[in-house]
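Engineer: fold the stuff below for me.
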Amino acid sequence: MKVAIAGAGAVGRSIARELVENGHNVTLIERNAEHIDVDAIPAAHWRLGDACELSLLESVQLEESDVVIAATGDDKANVVLSLLAKTEFAVSRVVARVNDPRNEWLFDDAWGVDVAVSTPRMLASLVEEAVAVGDLVRLMAFRTGQANLVEMTLPADTSWGGKAVRKLELPRDAALVTILRGNRVIVPAPDEPLEGGDELVLVVSPEVEGELRALLLPPST
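Structural biologist: A predicted model of the protein is given here:
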């Protein structure tokens, strides 16, 4: 997969390093010469310049990228790059970093963003996930809010204990991705029995979250 990343700070370099290690073709674009460190990720293609400049994007053949990641520390730059990537170069997948949560409303499909990643929101979700038993926690949004990755931890006394996964009549727009049980990652086979304390990871549309909560986490009587 060919990936272009704008921003070679700590975030951009970390993403690039992992993608390169997984065998992907990565181009890093950075406007600050002090952040250019070819030796840090020698397998990546490094370009010095402003990722909001059309001429530079043309020079790196952005239209050939499968994914563009706007990972700079400037929300304005990330939004502009996302729009250019989508409208001028028809990139199919654009991921943008949100630095200031107050700017999240800008990062949608109108600005070319397919997935917006807000570090503060993700950290808050992880905190909630660590303490929230018997509730639904949103971990990540896909397709600009059209679907969410959520986690639900079944209470120890759940009524679903011992029942097979196939007994779950999930809403139409919800899919069980995996079950986390202790140190195990369990593929949700139809005959797999559920247990109290299971962490269920699902992809759902926002409209059915309430229905899902009512199904898996009914109020105690």
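
Engineer: could you use CA atoms for every contact and neighbour count after this?
Structural biologist: Will do.

Engineer: I'd like the next helix or strand past the strand or helix carrying Leu176.
Structural biologist: Per DSSP states H and E: Leu176 is located in strand 174-181. Sequence order places strand 184-186 as the next helix or strand after strand 174-181, per DSSP H and E.

Engineer: tilt between the next helix or strand after that next one and strand 174-181?
Structural biologist: For strand 184-186, the succeeding helix or strand toward the C-terminus, using DSSP H and E, is strand 199-204. Per axes from the mean of the first three to the mean of the last three C-alpha atoms, to 10 degrees, the angle that strand 199-204 makes with strand 174-181 is 160 degrees.

Engineer: picking up where we left off before, tell me what the strand holding Leu176 is packed against?
Structural biologist: The contact analysis (3 or more C-alpha pairs under 8 Å, 6 or more residues apart in numbering; DSSP states H and E) places strand 174-181 against strand 184-186, strand 199-204.

Engineer: most tightly packed of the ones you listed?
Structural biologist: Ranked by average neighbour count under the criterion mean count of other C-alpha atoms under 10 Å, the helices and strands packed on strand 174-181 are headed by strand 199-204 at a mean of 22.

Engineer: for that one, packing partners?
Structural biologist: Strand 199-204 packs on strand 147-153, strand 174-181, going by 3+ C-alpha pairs under 8 Å, 6+ apart.

Engineer: structure for this one too, so we can compare:
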Amino acid sequence: MVAATGDDEDNIIICQLARDKYGVPKVIARVNDPRNQAHFDLLGISPTVSATSNILALVEHEVPEHELVHLLELRKENLEIVEVQIDKDSPSAGKRVEKLPLPEGSRLISVMRNGTAEIAVGATELQPGDQVLAILEPGKEDELRRVLLKK
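Structural biologist: Sure, this is the predicted structure:
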């Protein structure tokens, strides 16, 4: 069941009724105001979709000044997907994935190079200009940033 009204309170009530009164096993809710996300989380309403958060992530993705962009938060799984742009001064440029001291709780999942994406494997060598997708536990962003971007 999907609750996608323009009102967060209505979406919460719809999900609670569907789940608790009618036994609907899977409820999905639209979150209109990201400040209300904690209420959905507290009531166990998951997954949720927030257009505002998704639009912000897309804007960050297009702003080149951001070196690490949050693309997707998987709250239920306690994971995040981020994108990192490798430049010529990145300590990871010219190194194979298997040689990188990635923080525990993180993995590189793909590398986009010249418009073509490939799955990141140990033998994949990172090059300047690569856009790298990583999946990691929340709070590991700074460690990942140090490994991939900072000397």
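
Engineer: could I get the TM-score for this pair?
Structural biologist: Aligned and superposed, the two chains score 0.83 in TM-score terms (TM-score structural alignment, normalised by the length of the second structure); 150 aligned residues with a C-alpha RMSD of 2.3 Å.

Engineer: residues contacting the nearest residue to Gly73 of the first structure once chain neighbours are set aside?
Structural biologist: Leaving aside its chain neighbours, Gly73 of the first structure sits nearest to Asn99 (6.4 Å; criterion: C-alpha to C-alpha, 6 or more residues apart in numbering). Contacts for Asn99 of the first structure (C-alpha atoms under 8 Å, 6 or more residues apart in numbering) come out as 73-75, 118-120.

Engineer: which residue in the second structure aligns with Asn99 of the first structure?
Structural biologist: Using TM-score structural alignment, the partner of Asn99 of the first structure in the second structure is Asn32.

Engineer: which residue ranges of the first structure form strands?
Structural biologist: 2-6, 25-30, 45-48, 67-70, 93-98, 115-118, 136-142, 147-153, 174-181, 184-186, 199-204 (DSSP state E).

Engineer: so can I have TSV of the ones you listed showing distance to Ser125 of the first structure?
Structural biologist: Below are the strands of the first structure laid out as TSV (distance: least, C-alpha to C-alpha, whole Å):
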stretch	distance to Ser125 of the first structure
strand 2-6	25
strand 25-30	29
strand 45-48	33
strand 67-70	22
strand 93-98	15
strand 115-118	11
strand 136-142	6
strand 147-153	10
strand 174-181	17
strand 184-186	20
strand 199-204	13
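
Engineer: wait, which of the ones you listed is closest to Thr87 of the first structure?
Structural biologist: strand 93-98 (11.0 Å; C-alpha to C-alpha).

Engineer: which elements pack onto that closest one?
Structural biologist: Using 3+ C-alpha pairs under 8 Å, 6+ apart, the elements in contact with strand 93-98 of the first structure are strand 67-70, helix 75-87, strand 115-118.

Engineer: let me see the contact set for the residue nearest the centre of the second structure.
Structural biologist: The second structure has Leu72 as the residue nearest its centroid, 2.4 Å off, counting by C-alpha atoms, centre = their mean. For Leu72 of the second structure, the contacting residues are 54, 57, 80-82, by C-alpha under 8 Å, 6+ apart.

Engineer: cutoff 7 Å now
Structural biologist: Contact analysis of Leu72 of the second structure by C-alpha atoms under 7 Å, 6 or more residues apart in numbering lists 80-82.

Engineer: who are the contact partners of Val95 of the first structure?
Structural biologist: 68-70, 113-116.

Engineer: which one of those residues sits closest to Ala132 of the first structure?
Structural biologist: Using C-alpha to C-alpha, Ala116 comes nearest to Ala132 of the first structure of the contacts of Val95 of the first structure, at 23.9 Å.

Engineer: tally of neighbours for the equivalent of that closest one over in the second structure?
Structural biologist: Taking TM-score structural alignment, the alignment pairs Ala116 of the first structure with Thr48 from the second structure. If you count neighbours by other C-alpha atoms under 10 Å, Thr48 of the second structure ends up with 20.

Engineer: and which of the contacts of Leu72 of the second structure is nearest Glu65 of the second structure?
Structural biologist: Val82 (14.8 Å).

Engineer: you'd agree that closest one is up against Glu137?
Structural biologist: No: when contacts are counted by C-alpha atoms under 7 Å, Val82 of the second structure is not listed as touching Glu137 (10.5 Å).

Engineer: neighbour count winner among these two?
Structural biologist: Between Val82 of the second structure and Glu137, Val82 has the larger neighbour count (other C-alpha under 10 Å), namely 21 against 18.

Engineer: map the more buried one across to the first structure for me.
Structural biologist: Match for Val82 of the second structure (TM-score structural alignment): Val150.

Engineer: how far away is that match from Arg17 of the first structure?
Structural biologist: 27 Å (C-alpha to C-alpha, to the nearest Å).

Engineer: Glu151 of the first structure now?
Structural biologist: From Glu151 of the first structure over to Arg17 of the first structure the distance is 28 Å, taken as C-alpha to C-alpha.

Engineer: higher neighbour count, the two?
Structural biologist: Neighbour count, other C-alpha under 10 Å: between Glu151 of the first structure and Arg17, Glu151 has more, with 25 against 17.
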